[in-house]
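> sequence first, then the predicted structure:
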Amino acid sequence: MNTKPIIDAVIARLQQYLPARRIASCPENILIGPDYLTPGDVLVGYRGSEFSAPEDVDSPVQTQRPQLMVAVLLPELDGEDGVLATLDTIRQALGGYRLSDCHRGIRLVRDRYVGYTGGRWHYAIDCTTETLFIEDREQADGPLLTTVNYEEKDA
């Protein structure tokens, strides 16, 4: 499965649970200029993938474990609209949620305090799911199967 549909599906899921929040894909320049973000942002980002050893069945197949991060940037820590309540809602929205083309639901890995800057609390939830990566390659044409013979051998 490709990465962008996973991020888009997580954003759509969070928008259902947090309709009053601005939920977006993590911007490319977040590390060099997060000041343009509005308080109340929930950002979804891709942190990379882990892959299993290939299972060669004519076209290599690998289990892919995409790692996602959901960042919460809010001015309030406590309260109904604070970071802690928002983190609780995100955990409930994502924990076990099965994305299309993924054969496991989302697993929560950890959440953590990132910092406090510009009047905003920064927290992040790391999560993962599993899907298959199948190598895209041309298959060599071989002879077509036209007859099947069943032979039993005595043991």
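Received the coordinates, thanks. Numbers count the residues shown, from 1 in each chain.

> please make it C-alpha for all contacts and neighbour counts, starting now.
Will do.

> longest strand of the chain?
strand 60-74 (DSSP state E).

> on contacts alone, who are the packing partners of that one?
Under the contact definition 3 or more Cα pairs under 8 Å, 6 or more residues apart in numbering; DSSP states H and E, strand 60-74 sits against strand 41-51, helix 83-94, strand 120-128, strand 131-134.

> OK, contacts around the most centrally placed residue in the chain?
The chain has Leu68 as the residue nearest its centroid, 4.4 Å off, counting by Cα atoms, centre = their mean. Counting by Cα atoms under 8 Å, 6 or more residues apart in numbering, Leu68 touches Val44, Gly45, Tyr46, Arg47, Gly48, Asp126, Cys127, Thr128.

> what about it, distance to Gly118?
25 Å (Cα to Cα, to the nearest Å).

> same check on Thr38?
Look at Thr38 and Gly118: by Cα to Cα, they are 11 Å apart.

> now do Ser100
Going from Ser100 to Gly118 by Cα to Cα gives 37 Å.

> which helix in this protein has the most residues?
helix 3-17 (DSSP state H).

> what about Arg107, how many neighbours?
Counted with other Cα atoms under 10 Å, residues neighbouring Arg107 total 18.

> got another one to weigh against that:
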Amino acid sequence: MNTLKILHATVARLQEKLPALDCELYPDDPESYRLNHDTGALLVSYSNADFGSNSAIDCVMQEQPVRVVITLVFRELNTATGAIQALDETRRALAGFRPEGCHAPYVLVSEKCLGFASGVWMFALVVQARTMFVQDDPPEPEGIPASLYEEEE
């Protein structure tokens, strides 16, 4: 599983389904971010993962529910091109979409208004897909004598 690939696939999906909006990764320096689009932008970021229990005996293999946040930044709220309409469209674009590397598609987790500041409305939509984390290079089994594997003649 590669988190950046999931984020890039999410941005590509939003660009495909909502071409009238700016869709990009959340900025590295959010304090300096300025909305340059006339209407609004969708900013995609990784939130967190709550790993499941290890399902293997001899290596690390855990389910990884991957949470992604779409931050909506809009100049208007209750218009056909405002934040509320964009929330509806963003939900429809992502619910059921399965990014490459995930074995379960996005489900909706939560959304909330982050407020109004500097002339823009901000909302956060959280979606979650599931993937598996499997350790690199699992170790050879230990503690089992090689003689158990030898065939008798």
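All right, it came through fine. Quantities reported herein were computed from a predicted structural model and do not represent experimental measurements.

> need the winner for burial among the helices and strands packed on strand 60-74 of the first structure.
Mean neighbour count (mean count of other Cα atoms under 10 Å) peaks for strand 120-128 among those, with a mean of 20.

> picking up where we left off before, wait, what's in contact with the closest residue to the residue nearest to the centre of the first structure other than its chain neighbours?
Spatially, and ignoring its direct neighbours in sequence, Leu68 of the first structure is nearest to Tyr46 (4.7 Å; Cα to Cα, 6 or more residues apart in numbering). Tyr46 of the first structure sits next to Thr3, Ile7, Pro66, Gln67, Leu68, Met69 when contact means Cα under 8 Å, 6+ apart.

> coming back round to it: redo the helices and strands packed on strand 60-74 of the first structure as TSV? Include distance to Val61 of the first structure.
Putting these into TSV (distance: least, Cα to Cα, whole Å) gives the following:
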stretch	distance to Val61 of the first structure
strand 41-51	10
helix 83-94	26
strand 120-128	19
strand 131-134	5
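
> which one of the ones you listed lies nearest to Arg22 of the first structure?
Arg22 of the first structure sits nearest to strand 41-51 of all these, at 5.1 Å, using Cα to Cα.

> now that closest one and strand 120-128, what's the angle there?
Between strand 41-51 of the first structure and strand 120-128, the angle comes out at 30 degrees (axes from the mean of the first three to the mean of the last three Cα atoms, to 10 degrees).

> how close does strand 41-51 of the first structure sit to the second structure?
For strand 41-51 of the first structure, the mean deviation from the second structure after alignment is 0.8 Å (mean Cα distance after the TM-score superposition for the first structure).

> returning to what we had before: who has more neighbours, Ser100 and Gly118 of the first structure?
Ser100 (13 against 9).

> show me what the more buried one aligns to in the second structure.
Matched to the second structure by TM-score structural alignment, Ser100 of the first structure sits across from Glu100.

> leaving out chain neighbours, which residue sits closest to its match?
Excluding its sequence neighbours, the residue lying closest to Glu100 of the second structure (Cα to Cα, 6+ apart) is Ile6, at 6.7 Å.

> now for the equivalent of that neighbour over in the first structure, how many residues are close by?
Superposed on the first structure with TM-score structural alignment, Ile6 of the second structure falls opposite Ile6. If you count neighbours by other Cα under 10 Å, Ile6 of the first structure ends up with 19.

> what is the burial count for Ala20 of the first structure?
Around Ala20 of the first structure there are 10 other residues, counting by other Cα under 10 Å.

> that one and Leu84 of the first structure, how far apart?
For Ala20 of the first structure, the distance to Leu84 of the first structure (Cα to Cα) stands at 16 Å.

> make a markdown table out of the contacts of Tyr46 of the first structure and add distance to Cys26 of the first structure.
Below are the contacts of Tyr46 of the first structure laid out as a markdown table (distance: Cα to Cα, whole Å):
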| residue | distance to Cys26 of the first structure |
| --- | --- |
| Thr3 | 13 |
| Ile7 | 10 |
| Pro66 | 15 |
| Gln67 | 14 |
| Leu68 | 11 |
| Met69 | 9 |
